[in-house]
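Chemist: coordinates only, sequence not included:
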């Protein structure tokens, strides 16, 4: 059954007019009155619905019943990633959404190849949020990954509050001696570097903000592979 995200609250059964984005998807698929579909607004529930009217400028559906599927990770995981180059961020956002990350914080570090700021950063963030929504539609998630504004790593670390009791912070480092191991906290924040890794000064600054350096094994993983390996481990642990 087709699944679509709608950028308007779905609150009660009844007939509604679909927002433009979702309406275009329905039109492209050539759905007809009587066809069933699933809608979600990012707040958690998903709605079973039925097309009631198709027009050139409007698509109307009847919201039938809401469900509360349990498809999220048992932990709320945020990935703080110094952005990889060569458009690998699209892949990272898509797969992080599929694997259950709650949020992704794009960062610019000392060794960054991809450097974004201003209007260009805003446009990229909007694009990545669209990638996350499409991945949520495909994967069955009802709460798409949230893409945060692009920030400088040093400024982000400086503004980061002290960790609270229910949050664990992990620094993914090929130089770390301790492997990633089980932790009891229900929230997690993982910091991962770009091609070439974080500098010594950046790793020291992260440790000063409560991050524990951990290793993902003897092999060197790509900048877009390491955070996804963590998500896969969390999903299966």
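Modeler: All right, it came through fine. The model shown is predicted, which means the values in this text are computed figures rather than measured ones.
Chemist: going forward, measure contacts and count neighbours with C-alpha atoms only.
Modeler: Will do.
Chemist: just give me the residue right at the centre of the protein.
Modeler: residue 145 (2.7 Å; Cα atoms, centre = their mean).
Chemist: next up, a second structure to put side by side with the first:
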């Protein structure tokens, strides 16, 4: 059986005896039905992996002993910050999951004029917690040992005005530049993906004032979740660690 990879929210050290968090304990104890003596692999966001052994397990709690640690850096040399105007339902969850698998470092959910998501503060906070859990689960699955941050949702213009020395890119169906025409090298990118209906003319003009470069992916119009993953993949191929 493949050794499960489990995220631990606090820094680990060899020799520690630690209790898994509630979600991890539920997965290990209830779903996988693992018991004392079984092996786990833990990661804590420090780009290390920790071999561990279960010392106690039941349906409510799981304790493990950390046996060894090793550095396992699977991060891309390209630092990617995705600004994604929120999409409805499972589309946003899908985008976050796949963006993490493709190596994005930070994800900021955004509101824009044509954003189709309307949430009050309480529901939005629940969504943010859910999206962060999706990012953690994606790391557990794909082998990343550093968990991307899903930031609190914010207004598009506020995000665009944040000070950042990254190359700023905005996908636009009538742009003349492409990812292949961007000058090398590029180490940091701030990537803006708009809503299904696209950004308004005023929003596009606003991004230009804040030094965003309009780029074109190709001749076909893509859905917002397809656009994000296609752009991230193309950037990782050109400047990162894919291909």
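Modeler: Yep, it's here. Computed from a predicted model, the values in this text were never measured in an experiment.
Chemist: TM-score for these two?
Modeler: The pair, once superposed, lands on a TM-score of 0.92 when counted by TM-score structural alignment, normalised by the length of the first structure; 233 aligned residues with a Cα RMSD of 1.6 Å.
Chemist: to which residue of the second structure is the residue nearest to the centre of the first structure aligned?
Modeler: Mapped onto the second structure by TM-score structural alignment, residue 145 of the first structure lines up with residue 148.
Chemist: which residue is the nearest non-sequential neighbour of its match?
Modeler: residue 105 (4.7 Å; Cα to Cα, 6 or more residues apart in numbering).
Chemist: and the gap between residue 47 of the second structure and residue 139 of the second structure?
Modeler: When distance is defined by Cα to Cα, to the nearest Å, residue 47 of the second structure is 11 Å away from residue 139 of the second structure.
Chemist: what touches both of the two?
Modeler: 145-146 (Cα atoms under 8 Å, 6 or more residues apart in numbering).
Chemist: and those two? which has more neighbours close in?
Modeler: residue 139 (24 against 16; other Cα atoms under 10 Å).
Chemist: confirm the more buried one sits in a strand?
Modeler: No - counting by DSSP: H, G, I helix; E, B strand; the rest coil, residue 139 of the second structure is not part of a strand but helix.
Chemist: who touches residue 192 of the first structure in this structure?
Modeler: 79-82, 171-173, 198, 223, 226-227.
Chemist: wait, residue 187 of the first structure
Modeler: Going by Cα under 8 Å, 6+ apart, residue 187 of the first structure touches 75-77, 166-168.
Chemist: how about residue 139 of the second structure, what's its match in the first structure?
Modeler: For residue 139 of the second structure, the residue aligned by TM-score structural alignment is residue 136.
Chemist: distance of residue 34 of the first structure from residue 58 of the first structure?
Modeler: Look at residue 34 of the first structure and residue 58 of the first structure: by Cα to Cα, they are 16 Å apart.
Chemist: swap in residue 84 of the first structure?
Modeler: Residue 84 of the first structure sits 40 Å away from residue 58 of the first structure, going by Cα to Cα.
Chemist: which of these two has more neighbours?
Modeler: Shown here are residue 84 of the first structure and residue 58; by other Cα under 10 Å, residue 84 has more neighbours (23 against 14).
Chemist: where does that one sit: helix, strand or coil?
Modeler: coil.
Chemist: nearest spatial neighbour of residue 86 of the first structure, chain-adjacent residues omitted?
Modeler: Leaving aside its chain neighbours, residue 86 of the first structure sits nearest to residue 114 (8.0 Å; criterion: Cα to Cα, 6+ apart).
Chemist: quick one, what contacts the aligned partner of that neighbour in the second structure?
Modeler: Counting by TM-score structural alignment, residue 114 of the first structure corresponds to residue 117 in the second structure. Applying Cα under 8 Å, 6+ apart to residue 117 of the second structure gives the contacts 86-88.
Chemist: from these, pick the one nearest residue 210 of the second structure.
Modeler: Nearest to residue 210 of the second structure among the contacts of residue 117 of the second structure: residue 86, at 20.9 Å, using Cα to Cα.
Chemist: the closest one and residue 3 of the second structure, how far apart?
Modeler: From residue 86 of the second structure to residue 3 of the second structure the distance is 35 Å (Cα to Cα).
Chemist: ok, residue 8 of the second structure touching residue 22?
Modeler: No - in this structure residue 8 of the second structure lies outside contact range of residue 22 using Cα atoms under 8 Å: 10.5 Å.
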